[in-house]
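K.L.:
Sequence and predicted structure below; questions after.
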Amino acid sequence: MERKIMSLGRSSLVISLPKYWANLNELKRGDVVSLAVQRDRSLVVFPGAEKKREPREITLHVDPERMGSLIARKIIGCYLNGYSRMTILSEKVFSIPQRRAIRDIVRMLYMRIMESDAKSMHIQTLIDESKASPKTAIHRMHLIAHSMCRDALNSLKNRDVQLAKSVFSLDDDVDHFSFFLLRLLRNAARDPILANQLDIEPIDCMDHQTLVYRVEHAADHSANITKQIIMLDGSQQKIPNHLLTLMFTAGTEAVSLYDKAVDAFFSKDIAKSVEILEAQKKIEKLDREIATKAFMSKQKSALVICAICSIRESIAGVAECAADIGEIAINRAYKMTT
């Protein structure tokens, strides 16, 4: 619908509100509406005076026989959908595994247990979302994930178990960022005021959300590599040196592509993104070479063969993350601007 701008006095410009919209929101003469200027210079009109955003609350009823992991999954779902206060109620006393699962996920989501008794728990997030910076948080998340990938390969090359254990422990830090960013981006996608405060356009939330998933997957792949290193050390078995060198080469290429892809995402560098997609073919060739030499090797240990296959898949997975991010970067470069 369109409205013609009218002049009122010397400096005021006036437009009329649609009667249907006013009736729908039960507005009458003398009522107050709120206005918000968006990043694309459009104007959003809200019925009523501007109010402070109230924390969303929800009550979860827990079956006493439910596994703790299912309760944790429900809490994650509520958290990602913007609930800041949750009350968890059980007909009977929480079991020890249930209580442990709740405490673990509360810690993972940076929430706090405000009240607790035998049959109920009240948890709350204390983060002010409007003051967060999605881009800064994603950069920090990427720095951790990239260092994990790099150090995982070094621990593989040098058979450094202590470094592998250190890298594996960092996976939780990436998960912290992932949950927080997904909540932030989902909320911003449906709340234009929050998106404006976060300096992000609602349409960009989908691209950033996909980026967060891919960065998390890259970190998961590096954690899996270190897991195989730790497992092999525990069984006192080793990957043959010629395969180790080949996997390190492929892994280094994949991690380099991943780092370039994230940079291309923010810079919207099409040329770099195309290079990343083309370079993935080289890693696919190395992957086939690793597979061929692994099955032709004199190594007969099933444990070693399984570890090689798992590490192979993780290296290929990092390269796929890079390719996915590169494709998003190309799409973003052609986004229509207002």
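P.N.:
Thanks, I have it.

K.L.:
going forward, measure contacts between C-alpha atoms and count neighbours the same way
P.N.:
OK.

K.L.:
I'd like to know how many residues surround R312.
P.N.:
The number of residues packed near R312 is 20, by other Cα atoms under 10 Å.

K.L.:
what about P202, how many residues close to it?
P.N.:
Neighbour number of P202 under other Cα under 10 Å is 21.

K.L.:
so it sits right up against R186, yeah?
P.N.:
No: contact criterion Cα atoms under 8 Å: P202 and R186 do not qualify, at 9.2 Å.

K.L.:
Give me the common contacts of these two.
P.N.:
Common contact partners of P202 and R186 (Cα atoms under 8 Å, 6 or more residues apart in numbering): none.

K.L.:
who touches L170 in this structure?
P.N.:
144, 148.

K.L.:
Apply 10 Å and report the result again.
P.N.:
144-145, 147-148, 219, 223 (Cα atoms under 10 Å, 6 or more residues apart in numbering).

K.L.:
what helix or strand is E275 on?
P.N.:
helix 270-296 (DSSP states H and E).

K.L.:
Would you mind listing the buried residues in that helix?
P.N.:
Going by neighbour count (16 or more other Cα atoms under 10 Å), the buried part of helix 270-296 is 270, 272-274, 276-277, 279-280, 283-284, 286-287, 290-291, 294.

K.L.:
Check it against this one:
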Amino acid sequence: MAPWRRSVQETGGGSLSITLPKGWAKTQGIGKGSPMLIVNNEDGSLRLIPERGGKEKEVSCAIISNSPTLVRDVVGGYLLGFDIIRLESSEPFPGETVAEVRRAVRRLSGAEIVEELPRRIEIQVLLDPEVVAPEKVLRREGTLVESMVADASAALLSGDVRLAGSTAERDEEVDRQYFILVRMVRSAIRDPEITRRIGIHPLRLLDMRLVARFLESSGDEAAAIAGLVGEVGGLSEKTRNLLANLGNHALDLVRKSTSSFLSIDPSMSPHIFSLFKETRDLVQTIEGSLEDEDSASGMVVSKVIPRFERIAENSIDVAELTPSILVSASVSQK
């Protein structure tokens, strides 16, 4: 759409004013006396936002037809911020499909099946993006991933299958926190007033979305490590100590990179990058020690090592987001 051009007028008392485009004002329901918010952007431009505090929130509905991608479409509708997700089919839904939908909905925080008929299933999402604080969601996700990495490492060395199972179960809760944050970000993109009301800059919110994705990926890696518990046989004491050290490094990287991002503290970055280098060196040392292990155990350890590496790489990606936030903040204060 082409921009409108207006000339600035001077009113009484030295104030300056411009007129609003008539068509735009009509579309937005703006008339004489309508309250407007004027936001000063970091680049010096101004943003006009109609104040809609008195209007009821419109309920958005996604209608999804039965297909092989039905469950994936349900998750997509949730992430896109729809309030109601209605599933329809010309034939009764198979029992297996209904069960899959139920499992998917359980993974989506705030989502409930409110109607279940043979040819129609309606899901309602009662999650207000302005009620849940993004920082709390991200901190919760980070804490879950930390516990998963710690327990996956401990279970791997002890052969504790029960602890490994508990670790894998937490992966579903990590997904729930990730989905909440993605939904919040997309809702804020559709309605810029949300970021103003929750007091978070849109760029910061987008960075949170990235961090949540890195954490979710690290949770998947920890769950994969837990899945290999029981396959590792009698390792030498040297290799066991090296693996324990590798697990501790991965845990420290997750904890410190997440803390650095949430506290916007770049002073932690040098230590985090130094820790990452130590992790890389540890990986090389472990790979060299596998020649002394039996082939079966060595093969399992060779599957574990890349998982810890990816956790470390995800943590570095999180840490690298902190400096850019500070640059943005310093610009806004000028």
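P.N.:
Structure's in. What do you need? Fair warning: this is a prediction, and the values are worked out from it, not measured in the lab.

K.L.:
thinking again about what came up before, return the members of the contacts of L170 of structure 1 classed as buried.
P.N.:
Applying 16+ other Cα under 10 Å to those, the neighbour count classes 144-145, 147-148, 219, 223 as buried.

K.L.:
how about the residues you listed in a markdown table, adding distance to M231 of structure 1?
P.N.:
A markdown table is the format used below for the buried ones among the contacts of L170 of structure 1 (distance: Cα to Cα, whole Å):
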| residue | distance to M231 of structure 1 |
| --- | --- |
| I144 | 23 |
| A145 | 21 |
| S147 | 21 |
| M148 | 18 |
| A219 | 18 |
| A223 | 12 |
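
K.L.:
mind listing the strands for the stretch 51-200 of structure 1?
P.N.:
Using DSSP state E, counting those that start in this stretch, the strands of the stretch 51-200 of structure 1 run over 56-62, 83-90, 111-116, 120-125.

K.L.:
how many degrees apart are the third one and strand 120-125 in direction?
P.N.:
Relative orientation of strand 111-116 of structure 1 with respect to strand 120-125: 150 degrees, computed using axes from the mean of the first three to the mean of the last three Cα atoms, to 10 degrees.

K.L.:
Run a quick neighbour tally on D151 of structure 2.
P.N.:
D151 of structure 2 sits with 25 neighbouring residues when counted by other Cα under 10 Å.

K.L.:
Please verify my assumption that it contacts G219.
P.N.:
No: judged on Cα atoms under 10 Å, D151 of structure 2 makes no contact with G219 at a distance of 11.5 Å.

K.L.:
which residues do the two both contact?
P.N.:
Common neighbours of D151 of structure 2 and G219, using Cα under 10 Å, 6+ apart, are 145, 167-168, 225.

K.L.:
wait, which of those residues is closest to D191 of structure 2?
P.N.:
V145 (30.4 Å; Cα to Cα).

K.L.:
Hmm, that closest one is touching D171, no?
P.N.:
Yes: if you go by Cα under 10 Å, V145 of structure 2 and D171 touch, sitting 8.0 Å apart.

K.L.:
Mutual contacts of those two, please.
P.N.:
What both V145 of structure 2 and D171 touch, as defined by Cα under 10 Å, 6+ apart, is the set 216-223.

K.L.:
out of those residues, which are buried?
P.N.:
Neighbour-count burial (16+ other Cα under 10 Å) applied to the shared contacts of V145 and D171 of structure 2 gives 216-223.

K.L.:
What about those residues, which are in helices?
P.N.:
216-223 (DSSP state H).

K.L.:
which residue lines up with S310 of structure 1 in structure 2?
P.N.:
Aligned counterpart of S310 of structure 1 in structure 2: K303 (TM-score structural alignment).

K.L.:
residues near its match, how many?
P.N.:
Applying other Cα under 10 Å, we find 14 residues neighbouring K303 of structure 2.

K.L.:
wait, what's in contact with it?
P.N.:
Taking Cα under 10 Å, 6+ apart, we find K303 of structure 2 in contact with 224-225, 228, 297.

K.L.:
And T125 of structure 1, by the same measure?
P.N.:
T125 of structure 1 neighbours (Cα under 10 Å, 6+ apart): 55, 79, 83-86, 106, 109-114.

K.L.:
Scan these and report the most crowded one.
P.N.:
Neighbour max across those (other Cα under 10 Å) = Y79, 24 neighbours.

K.L.:
That residue against M111, yeah?
P.N.:
Yes: counting by Cα under 10 Å, M111 is a contact partner of Y79 of structure 1 at 9.5 Å.

K.L.:
Between those two, which contacts overlap?
P.N.:
Between them, Y79 of structure 1 and M111 share these contacting residues under Cα under 10 Å, 6+ apart: 85, 124-125.

K.L.:
nearest to H242 of structure 1, of those residues?
P.N.:
For the shared contacts of Y79 and M111 of structure 1, the nearest to H242 of structure 1 is T125 (50.2 Å; Cα to Cα).

K.L.:
what residue of structure 2 takes the place of that closest one?
P.N.:
Mapped onto structure 2 by TM-score structural alignment, T125 of structure 1 lines up with V125.

K.L.:
Identify the spatial nearest neighbour of A319 of structure 1, chain neighbours not counted.
P.N.:
A254 (4.7 Å; Cα to Cα, 6 or more residues apart in numbering).

K.L.:
quick revisit: I'd like to know which of the strands of the stretch 51-200 of structure 1 is closest to L24 of structure 1.
P.N.:
strand 56-62 (23.9 Å).

K.L.:
What range does that closest one cover in structure 2?
P.N.:
Going by TM-score structural alignment: strand 56-62 of structure 1 matches residues 60-66.

K.L.:
Can you point out the buried residues in that stretch?
P.N.:
Under the neighbour-count criterion of 16+ other Cα under 10 Å, stretch 60-66 of structure 2 has 61-62, 64, 66 buried.
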